[in-house]
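Undergrad: Sequence and predicted model, in that order:
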Amino acid sequence: MTATTTSSRPAWVTDELVAQWCSWVRQDVTRHGDSVPEPVMAVAPYDLSPIAPVPVCAPEDVAAAVVRARQAQPDWAGTSIARRGEMALAFHDLLLERQDQVLDLIQWETGKARYHAWQEVGQVAAIARHYARRARHYLAPRHVRGMVPGLTKVKEVRVPKGVVGVISPWNYPLYLGIGDVLPALLAGNAVVSKADSQTALTMLWTRDLMAEAGLPTDLWQIVTGSGSVVGTAVVEAVDFVCFTGSTATGRTVAGRAARRLVGASLELGGKNPLIVREDADIAAAAAGTAVAAFANTGQMCIHIERAYVHEKVYDAFRDELVRVTQALRLGQSYDYSVDIGPLVSPDQLAAVAAHVDDAVGKGASVLAGGRARPDLGPLCYEPTILEGVTPEMAVHGQETFGPVISLYSCATDEDAVSLANQGTYGLSASIWSSDLREAGRMAVRIRAGSVNVNDGAAAAAGSVEAGMGGMGDSGLGRRHGAEGIRKYTESQTIAVQRLMPLGPSPKTSVASFVRRTNRQLALLRRLGLR
């Protein structure tokens, strides 16, 4: 079944609303300069029509945005965590109340199916609620034993980094654009975000909503423009960088941050594996694989691109996956009648088609899909299953970032784990089995930041109390959970010495002080104390 729409721009989006959202773009310098950069005009995936002109910042605008953010940050850091949490909960409520607006914007800018757009709303709401309730716990001072028991009182406290730079991609403009901003703000920081040029309106709409929820005006600055110019300016000016994107760009970001001795959190690419054990529920595994491979039209860093299936159930799994995949509804619509939407851009469509065509040209077989569907929309591409993929094919080891999965047969669990660990990525993985204990033993042997058992990808990503991130070429650091907010802080030790100073007193010789201290150290050892 397919569905189409002939309308691209949502009817309720007026030029006045676009202007209101774009007023959040920080252009302090270029607005008053001799030359103003031409606005950027993204293209709507549904019909390739221009979306709306969005102002473009210069590096000087970024510097001005950081100055404004830095000036606003101390007052915010002095605001109680409870008050910050109230703002996040107010945003949570407004987001759920106005979700149809942002769902339309996400679809307009990315083309994704409405359910996949809604998943962003649900995830951001969960993040806002979680950190509003748990930030105080995650950031609470920690009392530790001092150097001299009873005389040295020590605690570790968390202090904000200052100004956090968030550079987010187009594929999840609400979740990745806002999900990292919320914990940074709740930790007491100011934020400067670089909106992706394809999806700037989603972020600007959200900034407008955050203002309505009570966020101070200058605390979250938004800049726009190319990554090479504006993104670089952000990295060169802030106190911590949160970046989501390609591994190649992530290396550049990490290098620039390292030269400035500022921290960076990087979620990068993936070539994520899925294992189907001999004892798996085949129907459930096939349905879960289709979701994990084709959700968001395969344009997500944690989606499954390769499946290793035990040879005894390979045929049954393959046939069921083909059946499930061919039943998916491909098309474009502003309602829930579509399962898979178009790709985001002509370049993305070309990249996906190139991987499939290269594989077929070198001997791979197409079990389902494998072709563009311009009759449904200019960027529609059928969910595709490949068989017979070999190492010389680009799709074998390179990230496709589209609705394509390759199937491989394996003889043992050992083979499956070994194959899953091939390559340099390590972001997400999946195991399907009726033996949860054995699946758990396999999971810890897979090099991936998250391993889902009897789920494709969402179980770990949606569990916001647990960290999410990559190993190897898939990145550094974690979002979600304790680390997802603590990374935006510095650990500071405060030690108070009482009654007597450390070291020998004026009336004691150094030699006698050393002898006495040595006896104390030996006693502590015998008592089993640190």
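TA: Alright, I've got the coordinates.

Undergrad: switch to C-alpha atoms for all contacts and neighbour counts from now on
TA: Fine.

Undergrad: wait, doesn't Asn226 sit right on Ser197?
TA: Small correction: residue 226 is Ser, not Asn. Yes. Between Ser226 and Ser197 there is a contact at 7.2 Å, judged by Cα atoms under 8 Å.

Undergrad: In this structure, spot the helix with the most residues.
TA: Scanning the chain for the helix with the most residues, using DSSP state H, yields helix 114-138.

Undergrad: So which elements touch it?
TA: For helix 114-138, the packing partners by 3 or more Cα pairs under 8 Å, 6 or more residues apart in numbering; DSSP states H and E come out as helix 81-97, helix 99-110, helix 175-178, helix 181-186, helix 481-486.

Undergrad: so that helix versus helix 81-97, what angle?
TA: 170 degrees (axes from the mean of the first three to the mean of the last three Cα atoms, to 10 degrees).

Undergrad: Next secondary structure after helix 114-138?
TA: Remark: after helix 114-138, the chain's next helix or strand is strand 142-145, criterion DSSP states H and E.

Undergrad: contacting residues around that following strand?
TA: By Cα atoms under 8 Å, 6 or more residues apart in numbering, the residues outside strand 142-145 that reach it are Thr152, Lys153, Val154, Lys155, Glu156, Val157.

Undergrad: any idea which element the nearest residue to the fifth one once chain neighbours are set aside lies in?
TA: I take that to be Glu156. Leaving aside its sequence neighbours, Glu156 sits nearest to Thr493 (Cα to Cα, 6 or more residues apart in numbering; 4.5 Å). According to DSSP H and E, Thr493 maps onto strand 489-497.

Undergrad: That strand: how far from the chain's middle?
TA: 30 Å (Cα atoms, centre = their mean, to the nearest Å).

Undergrad: and if you look at stretch 319-333?
TA: With Cα atoms, centre = their mean, you get 27 Å for stretch 319-333.

Undergrad: which residues of the stretch 151-300 of the chain fall in strands?
TA: Along the stretch 151-300 of the chain, counting by DSSP state E, counting those that start in this stretch, strands occupy 152-160, 163-167, 190-195, 220-224, 240-244, 263-267, 272-276.

Undergrad: meant to ask about the stretch 301-450 of the chain, not that
TA: Under DSSP E, counting those that start in this stretch, the stretch 301-450 of the chain gives strands at 304-310, 330-331, 365-368, 384-387, 404-410, 428-432, 450-453.

Undergrad: Okay, angle between the first one and strand 272-276 too, please.
TA: Between strand 304-310 and strand 272-276, the angle comes out at 30 degrees (the same axes, to 10 degrees).

Undergrad: hmm, back to that, and the strands of the stretch 151-300 of the chain: which comes nearest Leu328?
TA: Nearest of the strands of the stretch 151-300 of the chain to Leu328, taken as Cα to Cα: strand 272-276 at 20.1 Å.

Undergrad: what about versus this one:
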Amino acid sequence: MTRATGGIVTINPTSGDELDFYPYTTPQDIDRVLQIAGASRWGQSRVADRVAAIDQLGEILAERREPLATLITLEMGKPIRQARAEIDKCVSACRYYAQELPEILRPETFDIDGDTAIVRVVPIGVVFAILPWNYPWWQVIRAMLPAIAAGNTVVLKHAESVTGSALAIQEVFQDAFGEGVLQTVVVDAATASAIIEDSRIEAVTFTGSDRVGALVAARAGAALKKCVLELGGSDPFIVLADADINAAAAAAVTSRFINNGQSCIAAKRILVHRDVHDAFVDALVPHVRTLKVGDPADETIDVGPLARHDLRDSLRKQRAQALATGGRVIAQADAPESARGAWFSPSIVEVDERDSVLLSDETFGPLGALTTGADDDELIALANSSRYGLSSSLWSTDSDHAASVSARVHAGAVFVNTISATDPRLPTGGIKASGYGRELGKWGVYELANLQTLRIRTT
């Protein structure tokens, strides 16, 4: 993505070629978008009508799976098989909410000292969503489908590098829900900041870096607007002494390198009990070396380019800093040699220094850190030493041992003997510098709704 006069140009990260030019949304059109969103009668719609629209959304996504997945691959380099899987996951979320929404929105009734009390889910209005490029469709479905199910309308400012997908999202939602339920604006950061302050916006949701998240939260907080933040992660992948080593090694590679390593909940810090270090590394290395890196449009490819060239440059800098302080590359798969593409060779670096940049900072790409701990206490201390707390994965063949250790992990989620993954049925979100608020499941609906209490006394 590059900025041009009056708009942006999207770039194919595989080749470096320009894809398309998109003009910025004019101030007049932004005002019109906000007026339409605020005047929408979607919040007054019947639950049955919402269910039908959500079901229709799923059907449209399934029908348009191939062109939507192809656009994802063109704009941000996701391997085509994974791009299709992203659309499929969006379809599964639609099916979940179409089935469960009547129960989620059903008012709860209580008897309170002879009074009848009712808690009901009421929409709050227009939600402004500022969302990232790494899962162009899933980020929107995950964050905004629950909000729309609650009766809200959405104004979407997507990442500039996936503007083509952002406009496709608007088109699909309009076909399913009608005009005004989800609208896309193409704006820069300064304009997005001004939209947060607009009186027609009732809440803001942001997914991205903790640095920008703090700015968004400050702007929303100054206007006393609800804000949901899903920020960075430096998730620990904890291998205990009694883990299934082969299964853990294979899962670590999958988790670290899925989506070209550009996932907030990837296994960024692999923390291995010292007693099983050698066996784990022996099992890990072949999985890394056999990764196929190349053109993401190729059905056989595991890892494509990074989504942007500046992201590649930042990752190269982090790797150089880690190696300069004693880090060692223990496994690597070679990437294509191309000055124009945003290529980076997927690699695992073993580090001994506890202040290594690979342990202290988030690495957003195919670069993983591995280090060891002498016992459970040291492994947990390492896991919790990060300023982030998004998710985690823990490996042990002893369920009691796993339960005991997992309770000590400071994160929004702990996955035992499986990799971290979002699921429409479960809440997702973080603690510490990974943000606050929850998305998905019934919790995602309630997060951006007014849980209104009605207490009635019969006279």
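TA: Cool, the structure landed. The model shown is predicted, which means the values in this text are computed figures rather than measured ones.

Undergrad: For the two chains, what TM-score is obtained?
TA: The TM-score (TM-score structural alignment, normalised by the length of structure 2) is 0.95; 454 aligned residues with a Cα RMSD of 1.8 Å.

Undergrad: rewinding a little: relative to Arg129 of structure 1, which of the helices and strands packed on helix 114-138 of structure 1 is closest?
TA: The closest of those to Arg129 of structure 1 is helix 81-97. By Cα to Cα, the value is 6.1 Å.

Undergrad: most centrally placed residue in structure 1?
TA: Nearest to the geometric centre of structure 1 sits Leu176, at 4.9 Å (Cα atoms, centre = their mean).

Undergrad: which ones are touching it?
TA: Leu176 of structure 1 neighbours (Cα under 8 Å, 6+ apart): Ser168, Pro169, Thr244.

Undergrad: any chance of those in TSV, plus distance to Leu274 of structure 1?
TA: Listed next are these as TSV, based on distance: Cα to Cα, whole Å:
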residue	distance to Leu274 of structure 1
Ser168	26
Pro169	25
Thr244	23
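
Undergrad: neighbour-wise, which of those residues leads?
TA: Counting neighbours by other Cα atoms under 10 Å, Ser168 leads these with 27 neighbours.

Undergrad: how about it, what's its match in structure 2?
TA: Mapped onto structure 2 by TM-score structural alignment, Ser168 of structure 1 lines up with Leu131.

Undergrad: Let me know which of the strands of the stretch 151-300 of structure 1 is the nearest to Arg515 of structure 1.
TA: Comparing the strands of the stretch 151-300 of structure 1 under Cα to Cα, the one sitting nearest is strand 152-160, at 20.8 Å.

Undergrad: In terms of secondary structure, what does the closest one contact?
TA: strand 142-145, strand 489-497.

Undergrad: Would you reformat the ones you listed as JSON lines and include mean neighbour count and distance to Val262 of structure 1?
TA: As requested, these are exported to JSON lines (neighbours: other Cα atoms under 10 Å; distance: least, Cα to Cα, whole Å):
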{"stretch": "strand 142-145", "mean neighbour count": "13", "distance to Val262 of structure 1": "24"}
{"stretch": "strand 489-497", "mean neighbour count": "14", "distance to Val262 of structure 1": "11"}
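
Undergrad: I'd like the distance between Glu108 of structure 2 and Glu230 of structure 2.
TA: In this view, Glu108 of structure 2 and Glu230 of structure 2 are 29 Å apart by Cα to Cα, to the nearest Å.

Undergrad: rewinding a little: redo the helices and strands packed on strand 152-160 of structure 1 as JSON lines? Include distance to Ser345 of structure 1.
TA: Output for those, formatted as JSON lines (distance: least, Cα to Cα, whole Å):
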{"stretch": "strand 142-145", "distance to Ser345 of structure 1": "49"}
{"stretch": "strand 489-497", "distance to Ser345 of structure 1": "37"}
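
Undergrad: Of those strands, which is nearest Val43 of structure 1?
TA: Using Cα to Cα, those put strand 489-497 closest to Val43 of structure 1, at 37.9 Å.

Undergrad: Which positions in structure 2 sit opposite the closest one in the alignment?
TA: Using TM-score structural alignment, strand 489-497 of structure 1 corresponds to residues 449-457 of structure 2.

Undergrad: cool, and stretch 347-355 of structure 1?
TA: So stretch 347-355 of structure 1 is aligned with residues 310-318, judged by TM-score structural alignment.

Undergrad: likewise stretch 441-454 of structure 1?
TA: Against structure 2, stretch 441-454 of structure 1 falls on residues 404-417 (TM-score structural alignment).

Undergrad: Pull out the buried residues from that stretch.
TA: Buried residues in stretch 404-417 of structure 2, counting neighbours by 16 or more other Cα atoms under 10 Å, are found at Val405, Ser406, Val409, His410, Ala411, Gly412, Ala413, Val414, Phe415, Val416, Asn417.

Undergrad: which ones are touching the nearest residue to the fifth one once chain neighbours are set aside?
TA: This points to Ala411 of structure 2. In space, and not counting its chain neighbours, Ala411 of structure 2 is closest to Gly389: 4.2 Å by Cα to Cα, 6+ apart. Contact analysis of Gly389 of structure 2 by Cα under 8 Å, 6+ apart lists Gly233, Ser234, Asp235, His410, Ala411, Gly412, Gly430, Ile431, Lys432, Ala433, Ser434.

Undergrad: if you set the cut-off to 10 Å instead, what comes out?
TA: 231-236, 265, 383, 409-413, 429-435 (Cα atoms under 10 Å, 6 or more residues apart in numbering).

Undergrad: Please check the residues you listed and keep the buried ones.
TA: By neighbour count, with 16+ other Cα under 10 Å, these hold 231-236, 265, 383, 409-413, 429-435 as buried.

Undergrad: May I see the strands of the stretch 151-300 of structure 1 arranged in TSV, with distance to Leu94 of structure 1 as well?
TA: Formatted as TSV, the strands of the stretch 151-300 of structure 1 follow (distance: least, Cα to Cα, whole Å):
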stretch	distance to Leu94 of structure 1
strand 152-160	27
strand 163-167	23
strand 190-195	21
strand 220-224	18
strand 240-244	25
strand 263-267	28
strand 272-276	35
